[in-house]
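[1] Build me a model from this:
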Amino acid sequence: MSAWAIGIDIGGTFTDVVALNYKGGGLRTLKVLTTHGDPAQGVADGVRTLIGQCGIVPGDVRRIVHATTLFTNALIERRGEPTGLLTTRGFRDVLEIGNERKYDLYDLHIEAAPALVQRRWRAEIGARMDAGGGELAPVDADDVCRAVQPLVDEGVRSLAVCLLHAYVDPRHEVAARDILARHFPGLEITLSSDVAPVIREFERMSTTCANAYIKPLASRYLTSLQERLGKQGLPTDVLMMLSNGGLCHVDEARRTPIELLESGPAAGAISASHYSLRDSLSNLLAFDMGGTTAKLCLVENGNPAIAYGFEAARQKRFAEGSGLPIRITTVDLIEIGAGGGSIAHRDALGLLKVGPQSAGSEPGPACYGRGGADATVTDANLLLGYLNPDYFAGGTMSIDLDQARRELARVGDSVGRDVVGAAWGIHDIVAENMAGAARVHVAERGRDPRDFVLLCTGGGGPLHGYYVAQKIGVRTLVCPPAAGVASAYGLLVAPARADRSRTVSVRPGSDSLGVLENAYTDLEAQVLQSLQALEATFGPVRLSRYADGRFVGQGFTLTVPLPPGPYGSEGGSGAGDEEAVRKALLAAFEDAYREKFGRTPPDVPIELLNLRVSGEAPPREVPRDEGVAAGAAPAPKARRPVYFRESGDYVDTPVFDRGALRAGFRADGPLLVEDEGSTLVVGPRGRVTQSATGNLIVEILEQA
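    I've put the predicted structure just below:
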């Protein structure tokens, strides 16, 4: 009996569907245009088409895994439900006050990211706790109902509850939730103590409101998805990719959809890590470029970098503080509006610019012939010869090359360039935009891009990787198998994961270690409970402890890994006596601080502020690694003129079918390697090798 798993990744332009046979090996892929009006319909149609093409019996599908950008886009485009906020009296304006910090001191017209909750839909109650969790004023049911009733009357369908100091003790928020559930049964409720139980009022409130804002949308979409999959006889207990690079059950995602904001890019990073380790390439820059955006993630020792917060819907893409702070665990990456659908235009200074506006899938680039009247990156790549109009998306889409040429000529005329100059300018600008973002991202983490390998995925990564690599000084490029649907494949090899955190202020040099151990034990129990629904297919669970620490008096924290517990004497230290445990905890923070800042301040006590636990469980069944057999080098399947900067003109270039390549294949550029989902561009300075693992490895030679 065959055992299949299906991965689904919804992007801004394409929805990628992959099917993997765990028993017999082999990956089947399909790209369909995203149906923005009803994304679940596009998913259902794509799955139906793929299983039909592959002859898959629905009953043989064991697992369906899903990632989506729907909820991120809902935040950016403000397409969530009418959302209210219930908070402690005197704190309704925290969303506007924020941190009272301008992200651009010299911009006289600066605008902060608009709050997700309108001021008139923010209500206050008198219940209050002090910073230690002591009750100053109890929750009054009449007070809660009086505050919320006007919001419901005005159409508010989702409510964020964020009461003062709820991260210390959630009793007041729980009591308010129970009251609201009795009196307003149709109201979606989000508690800050469930979503972000950590200190800092603005960030906690912003995260809670964001979850409430997208929760009804997420509930409707996930319910619709389950219903449509169920009608096809497929499993409905879908697994969802989280922003942290792990999987959770669909019911967990429905409760806290805020954790799915970066699910698609996270899947891409997991896929990059999986492919690179097959060739012992543990340090890489994972470059994923799709139809709407391009992402870059730093992977060290085989693990994608992790952050414990980011900003969504920034007013200025690289300006910290210009977006909505979201306090969730996420794969640490940088994202820019550069994809195949990015629109080229003339700016106010008469210069050629590309993006961040995108044609998406509706109407799409001009070459799609769906009404798009703007020249895009995809149009430029077609004219330059990088893409094959007869084999676009595996030949599933018809392409209008003449329409692409007309729109490129129009853009070229506006900036004084011929049609080829305009096409190359678009391609080069996109590469420079990504290279600039990569330089900043890597430098901020104290790394040198020349020490890394660039692994390219997505439909656009292999197209642009060759020139992006040269701009940032990288000499080795890797293109994995099925690169165009790598994020969808990453869903099928990802572990299950859960992260929990809470604020507990402890000085490990002097305070009771029992308090610290009890807090971590409680967090570990929450993580294990969250992963319990998946224990049949994922396990065993590996727990890791982290903490946001600082030297007393500092206004910022540094997240560091801590040694395994237990710490408290009542459970036994597990690492010698109590003094040894204290030294180990202090050394863990000091070592990380020195690596980040060079030295530590003398004679200042250390405080651990936010405690964090991560639980990760690998899949119990993994796909068979087929690799690539050795054999004779195939002849090119075709030749066509392709433009390269080094030549300054079109060059008659061989085109290879990736499926025909064998281990040991080796060739000097220029050349192209095509498969159904992407095209790898190897320029005149490149030399490509097919490894036995299936990765194509490109070495960029020094200029002669």
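[2] hey, let's count contacts and neighbours off CA atoms from now on
    Will do.
[3] Would you mind listing the buried residues in stretch 58-69?
    Within stretch 58-69, the residues that qualify as buried by neighbour count (16 or more other CA atoms under 10 Å) are 58, 60-69.
[4] Next, the residues that contact it from outside, please.
    1-12, 51, 232-235, 237-242, 260-264, 267, 488, 491-492 (CA atoms under 8 Å, 6 or more residues apart in numbering).
[5] To compare with the earlier structure, here is another sequence to fold:
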Amino acid sequence: MDTLINIDNGGTLTDICVWDGSSISFTKTLTTPHDLSECLFTGIEKASEKLYGRADTTRLLHQAQHIRYSTTQGTNALVERRGPMIGVITSVDGLAEQMQRDDAQAKLFDGLIGNRVHTVDAHADTLDFDIVQLVNRLTTQGAARVVVVGGDAEVERTLRNVLLRRFPRHLLGSVPLIYSWELAGDRDDARRAWSCVINSFLHPTMERFLYGAERRLKEYKVANPLLVYRNDGASSRVAKSVALKTYSSGPRGGLEGTAALAGVYGLPHALMMDIGGTTTDVGMVRDSEVAVLDRGAIEGVDISYEMSDVRSTGVGGSSVIAVTDGTITVGPKSVGAAPGPACFGFGGKQATITDVNLLLGVLDADTYLDGTFTLDAERSRAVITETIAEPLGIGLDEALIRMEQAFFTALAQSFSSWVESDTTLLAFGGAGPMSAAGAARRAGVRQVLIPRTAAVFSAFGIAFSDVGKTYEVVIDEATADAALATHNELLARAERDMFQEGYALADCETRWQLVLESTDTGARSRVPYAPGDDVEYPGHTLTLELTTTAPLPHPELAEQESVDETPAPATGTRRVRSAADTVDEVPVHVLEDLSPGHSGDGPAIIEGPFFTARVLPGWHFRVTSAGDLLLTDVG
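    Model (predicted):
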């Protein structure tokens, strides 16, 4: 049972990538927002058909060591404010003000908390009565979950004991109570509170879907657990996952895949550009290491957890292209999978770059998604004429060129500030290969790498994850004894949690680090820690960090070899519009039919598995020894 199934559930398409111990196979299916388990199992069925020649979902599930799953559902729930009302009880004076120090915090506070925050005196003789009244007031205000924030862990334990006594969990209608210090060992009250609030908001959405998926898997008598892929690059069982760590997990998969390819290609500085249906996610890899923020941010609000440094912009294959005040704009609104772009034929009435590329000739109506989906050019033509060409008083052909240029510019703006002289852009996602050269040239990037697995690259990147846990606990006193006591506490937690994951801690890889946080600047650094070490670091607050990992099989990527270039054979031509009054007869190459070393110059179209790459004039393409596509700007 070496087979690992990796799934990345996006807003428009769901990607499935299967590693069977020796090779990778993959497929895609439309996301079904009304019932996400439908696209999950449709995708697994399609993957089984690719592997075995006929659909056999049961066989694939029973051969799988694990299914690792990443989803945008938490991200989407937060964007759409689709979650429970949150109430806050705190012993910290002025916490509400601390949580609204800028516009981003104030906006999120208004959307998730509003006026549902109350302060309690944890040392009052009337604490039991006071806290009961506050919980009752919050529930009357509509709070479905209550976050409890104590100024320190001891105060919070006091509040917790009272609340458990007054609101025992076994009573029907008991409101879920979430305690900030249990979620995050962070001395910053506002950041810790925000982490708990966002986690509480995301939890019901993630819980409903993931446990629903687990129940359907049990119908197939699947013994191995569903694993949730997290934004720290590791995976864990549904029951052992924190909802907050599912946020933006898909982009982390893309970054891990980028790091793997950067290593085998020897790329010192690589940027990923993952263009999905709704967003473009950009991140950085330097010397094969993923760029990570010590304190991540969600919608501009700092949280207590580490997160990969990913910038998301509302520019994707399904982003609405419109005319605003006489100017063509791209996103952030998206038509998603339903109704989708106009050319999908599901009733879409707004223009997207997918419609543009169909009418430009970049996409072929009959080969989209490897021929599993036929596009309707007439619907695209009608929508673009009505929403773009006529409002601007221009012809359709001119509108198409302007829309494409606006899309390239919007993409370039998403990553241009990170570009260096030796940057390589890794372009993937459904729309990435089509737009990479145009965006790269505008941003000053001269080399683009399009992986053979570009259409499912984030799912591919999940294949490099292991089962793992990371713990951070504040050390109350800067003494060796206090640090040792914290060490022993973390060790016990890790042994329990990894046992529940199915692994003995002795068989796992563990790393202990002391996190030093400057009391002046807040800057964090790490030093190795061993039990009994001296921990006196004046001017710093101390946190002990334990990372434990149970390794899973990873795909083995061959080192790149030099191959002689030969002209790439074309399977035909396609008429592609390059200007309002110019249509070129462009050669079409099929990546699956090309061999390492095959090369050519733009303009050209290269059809990959579930993606179309566009090579613009002035660009040279070459198939690498691994079968990936390398574009170089020689113009």
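[6] Of the contacts of stretch 58-69 of structure 1, which count as buried by neighbour count?
    Buried subset of the contacts of stretch 58-69 of structure 1 (neighbour count, 16+ other CA under 10 Å): 3-12, 51, 234-235, 237-242, 260-264, 267, 488, 491-492.
[7] Show only the entries of those residues found in strands.
    With strands identified by DSSP state E, the entries of these that belong to them are 4-10, 239-241.
[8] thinking again about what came up before, reformat the buried residues of stretch 58-69 of structure 1 as TSV; add secondary structure.
    Putting the buried residues of stretch 58-69 of structure 1 into TSV (DSSP: H, G, I helix; E, B strand; the rest coil) gives the following:
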residue	secondary structure
58	helix
60	helix
61	strand
62	strand
63	strand
64	strand
65	strand
66	strand
67	strand
68	strand
69	coil
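[9] between these, which is nearest residue 468 of structure 1?
    Taking CA to CA as the measure, residue 468 of structure 1 lies nearest residue 69 of the buried residues of stretch 58-69 of structure 1, at 24.8 Å.
[10] That closest one -> structure 2?
    Taking TM-score structural alignment for the superposition, residue 69 of structure 1 sits opposite residue 72 in structure 2.
[11] gap between that match and residue 249 of structure 2?
    In this view, residue 72 of structure 2 and residue 249 of structure 2 are 8 Å apart by CA to CA, to the nearest Å.
[12] next one: residue 355 of structure 2
    Computed with CA to CA, the distance linking residue 355 of structure 2 and residue 249 of structure 2 is 29 Å.
[13] thinking again about what came up before, mind picking the two most distant members of the ones in strands among the buried ones among the contacts of stretch 58-69 of structure 1?
    For those, with distances taken as CA to CA, the pair at the greatest spread is 4 and 10 (19.9 Å).
[14] The longest helix anywhere in structure 2 corresponds to what range in structure 1?
    Among the elements of structure 2 assigned as helix by DSSP state H, the one spanning the most residues is helix 189-219. The counterpart of helix 189-219 of structure 2 in structure 1, counting by TM-score structural alignment, spans residues 201-231.
[15] Buried residues in the matching stretch, which are they?
    By neighbour count, with 16+ other CA under 10 Å as the criterion, the buried positions of stretch 201-231 of structure 1 are 201-219, 221-229.
[16] Then stretch 620-634 of structure 1?
    Within stretch 620-634 of structure 1, the residues that qualify as buried by neighbour count (16+ other CA under 10 Å) are 623, 628.
[17] Could you do stretch 94-112 of structure 2 as well?
    For stretch 94-112 of structure 2, the neighbour count (16+ other CA under 10 Å) marks 95-96, 98-100, 105-106, 108-109, 112 as buried.
[18] residues touching residue 464 of structure 2, list them.
    Residues in contact with residue 464 of structure 2 (CA under 8 Å, 6+ apart) are 256-257, 553-555.
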